[in-house]
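K.L.:
give me a 3D structure for the following:
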Amino acid sequence: MTAYAVAHMRHATPGPWMADYLGRIDATLTPFGGRFVVHGGAVEVVENDWPGHLIVIEFPDRQHVRGWYDSPAYQAILKLRTDNSDSDVIFVDGVEYPHKATDVLD
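P.N.:
Coordinates of the predicted model:
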């Protein structure tokens, strides 16, 4: 089942760390089949408040997400982000098609 790494980056301190991190992250995703599906960009807030940016990275399954995050290549750049930004990161499984809202009741 497709899985996602989702980050809500509320604040990032500008600096050279960002170019270093962004310049290296793509190579960490490739071995695990990861690809950006949302990477910042303008959001249209329709309810409440949304400070910051949304990042969503798709992977073939949860095992690939965990493999990427724990990989030496990603761990080598992780502190660039965590030391210079305020963000929440979660891993979540997608749903299989066709999925209905009531499926969560079973």
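
K.L.:
alpha carbons only for contacts and neighbour counts from here, please
P.N.:
Will do.

K.L.:
would you state the strands of this structure in chain order?
P.N.:
3-12, 35-39, 53-59, 85-93 (DSSP state E).

K.L.:
list of residues touching the longest one?
P.N.:
Where contact means CA atoms under 8 Å, 6 or more residues apart in numbering, the residues beyond strand 3-12 that reach it are 51-62, 65, 84-94.

K.L.:
starting at the chain centroid, how far to that strand?
P.N.:
5 Å (CA atoms, centre = their mean, to the nearest Å).

K.L.:
what residues sit buried inside it?
P.N.:
Residues of strand 3-12 classed as buried by neighbour count (16 or more other CA atoms under 10 Å): 3-9, 12.

K.L.:
reformat the strands of the chain as a markdown table; add distance to residue 102.
P.N.:
Output for the strands of the chain, formatted as a markdown table (distance: least, CA to CA, whole Å):
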| stretch | distance to residue 102 |
| --- | --- |
| strand 3-12 | 20 |
| strand 35-39 | 26 |
| strand 53-59 | 24 |
| strand 85-93 | 17 |
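
K.L.:
before we go on, could you also do this sequence so I can check it against the first one:
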Amino acid sequence: MTAYAIAHIRPETMNEDILRYIEEIQSTMDPFEGRFLVHGAQVEVMEGPFPGTVVVLGFPDIGRARAWYASPAYQALIPLRTRHIPGEVILVDGVPPGYDATKTAAALRAEAGL
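P.N.:
Next up is the predicted model:
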């Protein structure tokens, strides 16, 4: 099942560290079959405050997403970003093929006795 690394970042001023991070991140993802799904796009905020932007990476599974994040190559790059760009990073599993939210709602309804 596809897994995602999602970053909510608030970029500040562009500098050499950030450019190096952007130049080198893909090579840290390649061994884990990671790819950019969203990068550098302007967000369209529909509800609530959302300062900054979002980056979404896709991996074949959560194991490879975790292995990429923990890899020495990526760990070496992290300070280039965190020294200059505040934000949060999460890893999350996607839903399986054929996922149906109505079935989830029914199970939650039954569990809650509603």
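
K.L.:
picking up where we left off before, report the two of the buried residues of strand 3-12 of the first structure separated the most.
P.N.:
With CA to CA as the measure, no two of the buried residues of strand 3-12 of the first structure lie farther apart than 3 and 12, at 25.2 Å.

K.L.:
who touches the closest residue to residue 77 of the second structure other than its chain neighbours in this structure?
P.N.:
Leaving aside its sequence neighbours, residue 77 of the second structure sits nearest to residue 21 (CA to CA, 6 or more residues apart in numbering; 6.1 Å). The contact partners of residue 21 of the second structure, by CA under 8 Å, 6+ apart, come to 77-78, 80-81.

K.L.:
could you measure residue 21 of the second structure against residue 10 of the second structure, distance?
P.N.:
The gap separating residue 21 of the second structure from residue 10 of the second structure is 15 Å, by CA to CA, to the nearest Å.

K.L.:
name the single longest helix found in the second structure.
P.N.:
What stands out as the longest helix in the second structure, according to DSSP state H, is helix 16-29.

K.L.:
tell me the angle that helix makes with strand 53-59.
P.N.:
Taking axes from the mean of the first three to the mean of the last three CA atoms, to 10 degrees, one finds that helix 16-29 of the second structure is oriented at 20 degrees with respect to strand 53-59.

K.L.:
mean deviation of helix 16-29 of the second structure from the first structure?
P.N.:
The superposed helix 16-29 of the second structure is, by mean CA distance after the TM-score superposition for the first structure, a mean 0.6 Å from where its aligned residues fall in the first structure.

K.L.:
in ChimeraX, how would I select just the buried ones from the contacts of strand 3-12 of the first structure?
P.N.:
Selection of buried members from the contacts of strand 3-12 of the first structure for ChimeraX, criterion 16+ other CA under 10 Å:
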select :52,53,54,55,56,57,58,59,60,61,62,65,85,87,91,93
